[in-house]
Each structure stands twice: as C-alpha cells, then as structure tokens.
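> sharing a model that was predicted from the sequence below.
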Amino acid sequence: MLGGSAGRLETIIEREAEAGLVVMGKRGASSAFAAGHLGSKIERVLRASNKPLLVAPEQFVVPTRVVIAYDGGKSIARTIALLTSTPLLDSLPIHLVRAGAETQEHRDEMEQAVKLFEQSGRAATISLTSGSPERVIADCVAGAPTSVLVIGAYGHSPLRNLIVGSTTTSMIRAVEAPILLVR
C-alpha cells in the first residue's frame, strides 16, 4: 500500500510498482478550510496510476459489503476481472447496482457479471434502479453504511469530463464510504 496525500504525483507514480494499491484521503491537506472539496491530487493520481486507488473518507469504517457501480462499460469489466482474480475484498458479500432503465439487455449484462463472480467462487446480487447514477449509487451505499463502493473510473476523456462532468468525481463527493477506483 502506498499513501499519497503528502507526496508529489511523481513520487507516487515512481513508487507504485512496489504497491498493489494506492491509498489517499478524500480531502486534501487544507480540508479544514474547504470542507466540501476533494483533495486536489485524487484525479491526477488516478489518471496517471496503473494501480487501483482507494479513496478513504475522513472517518474510515472497516467495510462489510462491496457495492459495485455497474454500467456495462470497459472500465467496470476490468474492475470485475480484478476482483475475480485477486483476494482483494474476497471475504465480503458483493452487490452490483445499476442506474437506468430495467431492460433485458441490462439484466443480461449484470447476470453475466454475476456468473463471473460465481466462477471465482463468490456470490453476487444485483439491482437495477431508475434514476441518475449519482443518486441511485449514493442511496445504495447509504443504505448499507459499512460498504466499500467499487467504481470503474473515468471511462471518458479528460476533455469530455471537463465539459459534461464526471460520474466518478460526483460519486467521490457524494459517498461517505471508502471508494475503490479501478481504471
């Protein structure tokens, strides 16, 4: 594990080869002065790093459940591949949540993910809920406050995220639980 709140981006990237996971606090060094703001280095580290990034809230609680924000994209496929091939979060129950329309295609995609977990010896449950991803996922995590949220992070270009926003950044702001981000 490699902590990054005090280090420069270059130092974190240089040392990540020694780590399986990068861990950063949710708020930066000036959090007392900017209570609602994220640390300034989270997005930069995540975009530059090849390792999963665990963003820890100020009050950390040991997770008892994994909530995976499922969107059917490439980054969530990489995330599921990581979780099914490593002992990371191995002993915790898994729940996949998807925001959007209840369609057969969405249900089939999620059932495929459940099968991948079953093949690795783990059980997973699913839920499809209409609404914005930010609200649906935040509500799901809030309903089980000892969850760790897992997100396939930043599926779009930095330019697109600047123009239309980022679900990843919104989730980091909205959720008061540990968040594991995988690119």
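Structure's in. What do you need? Numbers count the residues shown, from 1 in each chain.
> from now on I want contacts and neighbour counts done on CA atoms only, so please keep to that.
Fine.
> what's the strand or helix carrying Val66 in contact with?
Per DSSP states H and E, Val66 falls inside strand 65-69. Here strand 65-69 makes contact (C-alpha atoms under 8 Å, 6 or more residues apart in numbering) with 76, 89, 92-98, 137, 140-141, 144, 146-152.
> hmm, Ile12 is touching Ala6, no?
No: contact criterion C-alpha atoms under 8 Å: Ile12 and Ala6 do not qualify, at 9.6 Å.
> who has more neighbours out of these two?
Ile12 (20 against 13; other C-alpha atoms under 10 Å).
> just to be sure, that one is in a strand?
No: per DSSP: H, G, I helix; E, B strand; the rest coil, Ile12 lies outside any strand segment and is helix.
> how far away is the nearest residue to it once chain neighbours are set aside from Thr11?
In space, and not counting its chain neighbours, Ile12 is closest to Gly4: 6.2 Å by C-alpha to C-alpha, 6 or more residues apart in numbering. Per C-alpha to C-alpha, to the nearest Å, Gly4 is found 9 Å from Thr11.
> next up, the contacts around Leu21.
Leu21 is in contact with 1-2, 51-54, counting by C-alpha under 8 Å, 6+ apart.
> out of these, who's the most crowded?
Counting by other C-alpha under 10 Å, top hit in the contacts of Leu21: Leu53 with 26 neighbours.
> quick check: that one touching Leu46?
Yes: the criterion here is C-alpha under 8 Å, and Leu53 meets it with Leu46 at 6.6 Å.
> common neighbours of those two, please.
Listed as contacting both Leu53 and Leu46 by C-alpha under 8 Å, 6+ apart are Leu181.
> check which helices and strands the lengthiest helix in the chain sits against.
Looking across the chain with DSSP state H, the single longest helix is helix 104-119. Judged by 3 or more C-alpha pairs under 8 Å, 6 or more residues apart in numbering; DSSP states H and E, the packing partners of helix 104-119 are helix 74-85, strand 124-129.
> what about versus this one:
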Amino acid sequence: MTNVIGCIDGSAATNAVCDYSSWAAFQLDVPLVLVHVLDNNRFPTETNATGNIGLGTREQLLEELAELDAQRAKLALKQGNLMLEAAETRARQDGIKNVQLRQRHGELADTLHDMEEDIRLVVLGLHGEDTSENSQHIGSQLETVIRTMHRPILLTPSDYTAPASAMLAFDGSATTRKGVEMIAKSPLFKGMPVHVVMVDADTSDNWEKLKWAEKQLTDNGHEAHIALKAGEVEPTLHEYQSEHNIDIMVMGAYGHSRIRQFLVGSTTSNMLQASKTPLLILR
C-alpha cells in the first residue's frame, strides 16, 4: 500500500481530484499515481460493426464505420493523455515531485482492483464524466468501486479546499473503532481537530464508546470533540458538520449498523448527493 491513486476522467471534478490527490500524497509522503481509464463500452480497442448493418449494406460502409470507431478511440486516447499531462503539471505545481501517469482500457473498478496491492488511498470525484452536481446521480461507477475496493476511498466535490478539520461518523462497531485508530495515527489528519459523532440513544454505554474514541485521539495529539445526537443519520451528520464547519467526513461503508446501513441502495445516492465536502470511505 504505497501510492495515492487519483482517478482522472475529464469531469468537472477533475481539478479537485488532482488537488485532493496532491494534498493526500503530500500528507502521507507517498507517490501520486494519476489514472485515466477508457471505458471499453465507449471506446473499444477492437470494433465489430457487423451487427449494425443490414442485408444489402455495402462492404465499404462497414469499413467506414469501423474506421470511424477507430478514429474515435484514438482521439479518446490522445485526449486522455492530454488530461493526464495537465493533471501532472497541476500536481507538480502543488509540490508533488513523484508523479506517475497510467492510462488503461476497461472498467474503473477492475483497473483499481488490479492495482489494489499498491494502493494506500483512492481519490475519486463524487460526480463522474456523465453526471453533474445538479443531477440526481453520483458517478456511474462509484458504487461499484466502493463495494469492490478494500482500500480507503476519498470522494471529492468539484471544488478544492485544503482540509483543516475532520469528523468521523461513529457507531462503536469494529469498523468505526478501526476508523478512530486510523485517524488518530494517520499522517493524513496530522494536526487536525477531529470530531467523533454518534447518532443513537443517549446511554452510558454509548458515551463510554465515545470517550474511548476521544482518548485514542488525544493520546495521539489531536484536539478531540465527541457528540451523541438523536435523529435520522444523514441529516443529523450533515447538520453537525455544517454547524461546526468541518472540512472532511469519514465513515465506514456497508454493514448492519444504522450508520453503515444508510450507505446501501438508494440512500447511498442521497448521502453522496448531499455531500458538498470530501467524504472518506473506510473499508
């Protein structure tokens, strides 16, 4: 787990993905790998147009269709290279010296899975090339990546702001306890005040869990804040984040607790769609 992977796709979030990737690589002191994946469904490496022609169609038309598809694929490849080069320039201007570029054909999730052993953190835009912040959908491949990857994933909005504070959505589960330990020790959050927020009943057991989290953070030099709130998970977390002007939210994905459950199905889109700040997903 040695690299930060920044996934560039030409969407409105591309510059922010590059800047957040640079920030993470700088904080973690690891190389930055910028990746662009050409979707084989849109830009196949080989074209077969035989199913697109009818009886009596001239052979010349078939050849012209294949040539057009080949030209589109070449242009997409060239455009991807230009995007990667621009992103590299931006990253170097941000002070990152070790920047690598990779362009692949295939599916984004498959590409990241193949690279997983060398990944410390993946950075993706919340809204992909085929979506926008005003749409009702997150990036088309995002949920697949979240479900298949076993590395932390930083999801970014379209504008970059250097994170100066963090908040963990906490439920006392093994995943979120691991999240507390990771935040406490990770260079990614060095020097940041950290808020640990639980949305659950006001019980002594829950306060005990929160005080454990507080101790882990303070023992590692963080300014720690804990809160126990009642209400629906998504709006309660976002309301707390807004009230305290917190830059980045951290949470575990999937499982059976109230916090992790709401990342499944339609609520996934609701939560990510509502996020105007970076969201770090722990797996």
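In hand now; what should we look at? In this text the structure is predicted, and so the values were computed from the model without any measurement.
> one step back: quick one, which of the contacts of strand 65-69 of the first structure are buried?
Among the contacts of strand 65-69 of the first structure, those buried by neighbour count (16 or more other C-alpha atoms under 10 Å) are 76, 92, 94-98, 137, 140-141, 146-152.
> next one: the residue in the first structure sticking out farthest from the centre from Lys41 of the first structure, what distance?
With distances taken as C-alpha atoms, centre = their mean, the residue sitting farthest from the centre of the first structure turns out to be Phe33, at 26.0 Å. Here Phe33 of the first structure is placed at a distance of 17 Å from Lys41 of the first structure (C-alpha to C-alpha).
> and for Arg160 of the first structure?
Arg160 of the first structure sits at a distance of 19 Å from Lys41 of the first structure (criterion: C-alpha to C-alpha).
> more neighbours, these two?
Neighbour totals were compared for Arg160 of the first structure and Lys41, and Lys41 leads with 19 against 11 (other C-alpha under 10 Å).
> what does Gln17 of the first structure correspond to in the second structure?
Not quite, residue 17 of the first structure is Ala, not Gln. Aligned by TM-score structural alignment, Ala17 of the first structure pairs with Glu117 of the second structure.
> and Glu58 of the first structure, that one's in a helix?
No: assessed by three-state DSSP, Glu58 of the first structure does not belong to a helix; its assignment is coil.
> and it, how many residues sit next to it?
13.
> likewise for Ser91 of the first structure?
For Ser91 of the first structure, using other C-alpha under 10 Å, the count is 11.
> that one pairs with which position in the second structure?
The alignment partner of Ser91 of the first structure in the second structure, by TM-score structural alignment, is Gly191.
> if we can go back for a sec, more neighbours: Gly4 and Thr11 of the first structure, which one.
Taking neighbours as other C-alpha under 10 Å, Gly4 of the first structure and Thr11 compare with Gly4 leading, 19 against 11.
> quick check: the aligned residue for that one in the second structure?
Aligned by TM-score structural alignment, Gly4 of the first structure pairs with Cys7 of the second structure.
> in contact with that match, which residues?
Contacts for Cys7 of the second structure were tallied using C-alpha under 8 Å, 6+ apart; they are 17, 34-36, 122-125.
> please repeat the previous calculation with a cut-off of 10 Å.
For Cys7 of the second structure, the contact set (C-alpha atoms under 10 Å, 6 or more residues apart in numbering) comprises 14, 17-18, 21, 33-37, 84, 102, 108, 112, 122-125.
> residues in the first structure aligned with the one helix or strand Arg72 of the second structure maps to?
Taking DSSP H and E as the definition, Arg72 of the second structure sits inside helix 59-93. Counting by TM-score structural alignment, helix 59-93 of the second structure falls onto no part of the first structure.
> quick check: buried residues in that helix?
Applying a neighbour-count criterion of 16+ other C-alpha under 10 Å, one finds 65-66, 69-70, 73, 76-77, 80-81, 83-84, 87-88, 90-91 buried in helix 59-93 of the second structure.
> same question, stretch 230-243 of the second structure
Neighbour count says stretch 230-243 of the second structure has 233-234, 236-238, 240-241 buried, by 16+ other C-alpha under 10 Å.
> go on, stretch 139-156 of the second structure?
139, 142-143, 145-146, 149-156.
> check stretch 102-115 of the first structure too.
106-107, 110-111, 113-114.
> residues in the second structure matched by it, start to end?
Mapping stretch 102-115 of the first structure onto the second structure (TM-score structural alignment) gives residues 202-215.
> what's that stretch in contact with?
For stretch 202-215 of the second structure, the surrounding residues in contact (C-alpha under 10 Å, 6+ apart) are 170-173, 176-181, 184, 194-201, 216-217, 221-230.
> kindly reformat the buried residues of stretch 230-243 of the second structure as JSON lines containing secondary structure.
Shown next, in JSON lines, are these (three-state DSSP):
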{"residue": "Val233", "secondary structure": "helix"}
{"residue": "Glu234", "secondary structure": "helix"}
{"residue": "Thr236", "secondary structure": "helix"}
{"residue": "Leu237", "secondary structure": "helix"}
{"residue": "His238", "secondary structure": "helix"}
{"residue": "Tyr240", "secondary structure": "helix"}
{"residue": "Gln241", "secondary structure": "helix"}
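> aligned to Glu143 of the second structure, what sits in the first structure?
Match for Glu143 of the second structure (TM-score structural alignment): Glu43.
> relative to the second structure, what is the average displacement of the helix or strand harbouring its match?
Following DSSP H and E, one finds Glu43 of the first structure within helix 42-48. In this overlay with the second structure, the average offset of helix 42-48 of the first structure from its partner residues is 1.7 Å by mean C-alpha distance after the TM-score superposition for the first structure.
> could you find the counterpart of Ile172 of the first structure in the second structure?
Aligning on TM-score structural alignment places Ile172 of the first structure opposite Leu272 in the second structure.
> my guess is its match contacts Ile138, does it?
Yes: applying C-alpha atoms under 10 Å, one finds Leu272 of the second structure in contact with Ile138, separated by 6.9 Å.
> joint contacts of these two?
Contacts common to Leu272 of the second structure and Ile138, judged by C-alpha under 10 Å, 6+ apart, are 126-127.
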